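Peer 1: here is a sequence together with a model predicted from it:
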Amino acid sequence: MSYFVAASLTVAYTRFDGGVAFIWGATAILLADLVVRPRSEWPLPLAMCFVAGGAATACFGLGIVASLPFAVVNVAEAALGALLLRRFVSHCCHFESLPEIIAFFAIVGLAVPSLLGGAAGLIVHVITSGPILSNWLHFATGHALGAVTFTPLLMLARGGDVAGWTRKARPADGMEAVILALLVGSATLIVFSQTWLPLLFLPFLPMMVAVFRLGRLGAAASIVILTVLAIAATLDGTGPIGLIAGDDGLKAQFLQFYLTVAVLTILPAAAELRRRKQLFNSLQEASALSRLILDRTGDIIMRLDVDGTIRYVSPSLLAIAGYRPEDMLGQLPHTMIHEEDVPEVVRVHRLALAAPNDTFIVEYRARRGDGSLGWFETHTRATIDEQGTPTGVVSILREITRRKELENALTKDSLTDPLTSLANRRAFDLALDRQIAFTDKEQRAGCLAMFDLDHFKSVNDRFGHVSGDAVLRAFSNLLQSTLRTSDLVARYGGEEFVAILDGATVEQAELVCERVRANFAAAACRAEDGRVIRATVSVGIASITPGTTADQLLRIADQALYDAKANGRNRLVLAA
């Protein structure tokens, strides 16, 4: 019924030259229905509108002869428009973005009316001998205006937007909508109720207010109000359109141009406003989520400028490091970082700025608010602007003091002999490699001494392994107390010990190692049963010279030790 009424009114009142109607709104009714309806259900509304359109043309238009072809063209226009909208516009019922609105205008306001306008012009020419081109133009402009004017509101209503807004709206929202509708209507009536002052722009102001307050629904409703009142007034002979010199057809065309401008101004503004609101809401949600995460995270989040100035630091800084976040803003983090670690932290900061796509990690010591030192690990990544230029960095700081202590303890355990607490063979090998490297580079002298307890197996056999362990510990204590703190003492394995005498000459090494040998021979240990244990040690000494490898040096010292044992034990031999 609505399709028949719309078609009848436009055909009856806007056929100014005996051809097609200059204004046509019936297509919008069918188009909005087909877009949201499954294609399997299209036959019924298409058939009903075919009959209604044909009846309107027969009763108020070109007669029964033209009713059938025009019914086909009008129904085909709606069907083709719906097919194209469903194919190329993903949210054609909601007008959520500017690209969707542009596609909508291109399809129902340009392509489809222009295509079928040729058929309409040809039909008029065949029946009445009227001009094809002018009827083509009138059909295209009239149908395009009706489609772009009325379809948006009908689509929003069919898509559930109107019903959804009605359910959610508060009484105050409903009152505001009524007031805005009255404002748009009043401004339109003021403009189109007189002919002496052409204030065609006046309705745009309340229409834009409706857009800002009600969004897409406000835009669509405002366009419909403006269109209905403007067409009614113009057909009644009132309004500024009457000032145009020309026939009614020319005035109708100008009115269509004016209404098209209104649609092209208001509806895109509504879509852009919706997009900005969605973006603003997303930013607010993201900001709230980020703030919640930052406030509750166990890490410290920090944002720094390119020069390292702190611009933001999360509240967790107070609990973790003992500093108030507000006190650190505008400062450099150098004041907290141990001075020895500052260069490495600065280096990593610069690396992050130079490679914005990568994340860099650095470990360093920093002072807490109470002055104590702790270990921290920072993951740093650069922030960039739209041109890809670094604007600073974002860093996630985590205290790793306990992890460092555990690592150090594990490292120490891996390099320490558990019985004597001396360095073990692995630690000694590393130290010897470093000592040789220093000697090669700096020509710094030093000696390697190897100690082997004489007849130690008999000590274990006679007094037991517990007593044997006591003898080993006694000898290790004697070594540590006799040698310098700069010397490295290690248990090489079993009853064998080694020492790196840093910077010592052969004579100095012989003197100190002879003291160790003599003191150990004179000392006495007691077994578990109280018996006295006496033991001796043999010593081999080799000089650390440039160009000598670790394996070569160990073989030389071991050969000297072998010579000491072969010559009666409890003696010291210098390598040849």
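Peer 2: Alright, I've got the coordinates.

Peer 1: from here on, contacts and neighbour counts on C-alpha atoms
Peer 2: Will do.

Peer 1: which residues of the stretch 1-150 of the chain fall in helices?
Peer 2: Under the criterion DSSP state H, counting those that start in this stretch, the stretch 1-150 of the chain carries helices at the ranges 2-13, 26-36, 43-60, 64-88, 98-106, 112-128, 132-158.

Peer 1: the stretch 401-550 of the chain too?
Peer 2: Counting by DSSP H, counting those that start in this stretch, the segments of the stretch 401-550 of the chain that form helices are 401-414, 425-442, 456-463, 465-482, 506-522, 550-566.

Peer 1: can you add distance to residue 21 and give these back as CSV?
Peer 2: Listed next are these as CSV, based on distance: least, Cα to Cα, whole Å:
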stretch, distance to residue 21
helix 401-414, 84
helix 425-442, 99
helix 456-463, 121
helix 465-482, 113
helix 506-522, 119
helix 550-566, 105
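
Peer 1: mind listing what the closest residue in space to residue 57 that isn't next to it in sequence touches?
Peer 2: On the basis of Cα to Cα, 6 or more residues apart in numbering, the spatially nearest residue to residue 57 that is not a chain neighbour turns out to be residue 67, at 5.1 Å. The neighbours of residue 67, taking Cα atoms under 8 Å, 6 or more residues apart in numbering as the test, are 53-58.

Peer 1: included below, for side-by-side comparison, is a second structure:
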Amino acid sequence: MYDPLSNLDYRVPMALLPFRSTIARGWLAAALMGVLYFALAAFTIRFTRFDGGVAFVWVSTALLLARLILLPTARWGPPLLCCGVASVVATMAFGLGTGAALPLATINLAEAAAGAWCLKRRFPTIGSFGSLAEVGTFIVVAGIAIPAISALGGAACAVAATGTGFWSNWVNWFTGHGLGTITFAPLLILAFRGEPISMAREAGRRGVGEAMVLLVILTGVTGFVFVQTKLPLLFLPFLPMMIAVFRLGRMGAVVSTAIVATIGTALTIKDLGPISLIVGGDGARAQFLQFYLATAVLIVLPAAAELKRRRQMLVSLQATSALQQLILDRTSDIIMRLEVDGTIIYVSPSISRVGGYAPEQLVGRKPHDLVMADDVDAVVTAHRRALACPSETFIVQYRAMREGGELGWFETHTRATVDEEDRPTGVVSIIHEISERVAAQQELQQMATTDALTGLKNRRAFDLALGDVVEQVGANERPGCVTIFDLDHFKTVNDRFGHAIGDLVITEFADVLRSTVRGNDIVARFGGEEFVVLLDATLDQATVVCERVRARFEQRMIQDVTGQRVFATVSAGLAPIVAGHSAAAVLKAADEALYRSKHGGRNRLTLAA
């Protein structure tokens, strides 16, 4: 017979087992929370309702708050339900009775849930107490603001159930819940996170032994303070507490606070210790004890947070320092630190590879000793500008001397270092050798202003030089002339003998020009067979030089590698540089004189009209 159940996949329930197991564990943990919540609530209600109203001491909220902070919001249901039942039972059995049990339970649960929700909103990973901001937020939210609000409902319930005063109940609720949370919640949070175990593992035997010794000393000092009733020695536990904080960090803070709170509370309840000397009822003593414990928390917990922050900064600084040292050892650039007055206080080891100096040779000196005299002003200016504008980086290029006396080109990026008030304390410079780059730039510049065939300057370079001379003539009446040379019948030479011979004629004429003019004259090839010379001379002197060029070229025999011989001549037009005339006007005058030479028979020099 066909069984409709035979096709069911029995793996589905097996797949759900981990989920069911997680739910079961969650409810088991919630049930244990409820039991512990009930124990704490019953104890504080039973022994600290000194005036018949609400309890003067309340630790249960700290327990539930610590648990909720570490749970996802979606998993708050079981612990809230179990702790709610525990609160109802404790209030019915030891507190304000059946009528107030449910309202008070609701207020207690809302207090813990609201505190956890607000804290998780501000710090999603709250619980490490590793910063002053986290500690401060925890104290304000969970220890002051939320208890102040919940105290309104608690006092109202107490008034309705007992007829005691509203504001006295409000004060007792606020101080009991607020100070209880501040004192015990950090310890419980760290305990739930498993930090005592992890810290013990990280510390090792020696660290655990040191911790035990410190805590034993603290226990002894606290016991002594709270056993005797003659002297107000409440300040004594603070010293071993601070030592525990400095040696053990956050765990030292919360454990030492718990030790003082446990011993102080137990002995004060028995009318022992300095607090028993206070004139007043048990309620006043209980409130003073809570203020004392809260003061201890407010001293050690922020100190622990700040200490952790500084330790993290130290670790980060050490890591950064190691990384920087590795970079300094490996980089080819030079790292240099200078005082405000320019004195070198640090040089990276790369100075040995780049400059040939040992770092200790330069410490205490000033860069002026190495920088070429012509470039010192630029370097000093960059240093001063960096000090004047600490937020900016300044770049300067200069020439400096290597150990062997060789000059090199260097580029420095410099930026000021500042103190906590943003005042300059010196500069840090990164120095990179750019000798090859400068040489390449100079080569490119040379190529950009040089005629490739003859090695003479090209028209671009000549125009720049002529412009400068024209300005000088206008200002100082400096003499100067421009001559344009043009090879005669050059097209015929190319057509008859070929372009190789044509190029040889051009280079031979360039050699004649170079060997005839003076060193301060500027010779350029304008293009093709046309050349131009800028002569630093009077018109008469220039005429002699140009005639000498024409005559020498006329007599020069040009012969290629095959033995083929060529003779060529050149025509020229000469124009003086006149004040008030532009460079274009001077070139036009020389070109017009050249035109007349060409039409006058060639192989001659003609002066501009």
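Peer 2: Now that the structure is in, tell me what you want to look at. Only a predicted model underlies this, so the values are computations on that prediction, with no experimental measurement involved.

Peer 1: the equivalent of residue 43 of the first structure over in the second structure: neighbour count?
Peer 2: When the structures are aligned by TM-score structural alignment, the residue of the second structure matched to residue 43 of the first structure is residue 77. In terms of burial, residue 77 of the second structure registers 13 neighbours under the definition other Cα atoms under 10 Å.

Peer 1: same check on residue 228 of the first structure?
Peer 2: Other residues lying near residue 228 of the first structure total 15 when counted by other Cα under 10 Å.

Peer 1: over to residue 201 of the first structure?
Peer 2: With other Cα under 10 Å as criterion, residue 201 of the first structure counts 12.

Peer 1: counterpart of it over in the second structure?
Peer 2: Alignment note: residue 201 of the first structure maps to residue 235 in the second structure; criterion TM-score structural alignment.

Peer 1: any chance of the helices of the stretch 401-550 of the first structure in CSV, plus mean neighbour count and distance to residue 145 of the first structure?
Peer 2: Supplementary listing: the helices of the stretch 401-550 of the first structure in CSV, determined by neighbours: other Cα atoms under 10 Å; distance: least, Cα to Cα, whole Å:
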stretch, mean neighbour count, distance to residue 145 of the first structure
helix 401-414, 13, 73
helix 425-442, 17, 88
helix 456-463, 15, 111
helix 465-482, 18, 102
helix 506-522, 17, 107
helix 550-566, 19, 95
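
Peer 1: closest one to residue 230 of the first structure among those helices?
Peer 2: Set against residue 230 of the first structure and scored by Cα to Cα, those come closest in helix 401-414, at 77.3 Å.

Peer 1: the closest one maps to which residues in the second structure?
Peer 2: Counting by TM-score structural alignment, helix 401-414 of the first structure falls onto residues 435-448 of the second structure.

Peer 1: what's that stretch in contact with?
Peer 2: Judged by Cα under 8 Å, 6+ apart, the contacts made with stretch 435-448 of the second structure from elsewhere in the structure are 408-410.

Peer 1: do the same with stretch 340-357 of the second structure
Peer 2: With contacts defined as Cα under 8 Å, 6+ apart, stretch 340-357 of the second structure is touched by 328-339, 358-360, 362-367, 383, 387, 401-404, 424-427, 433.
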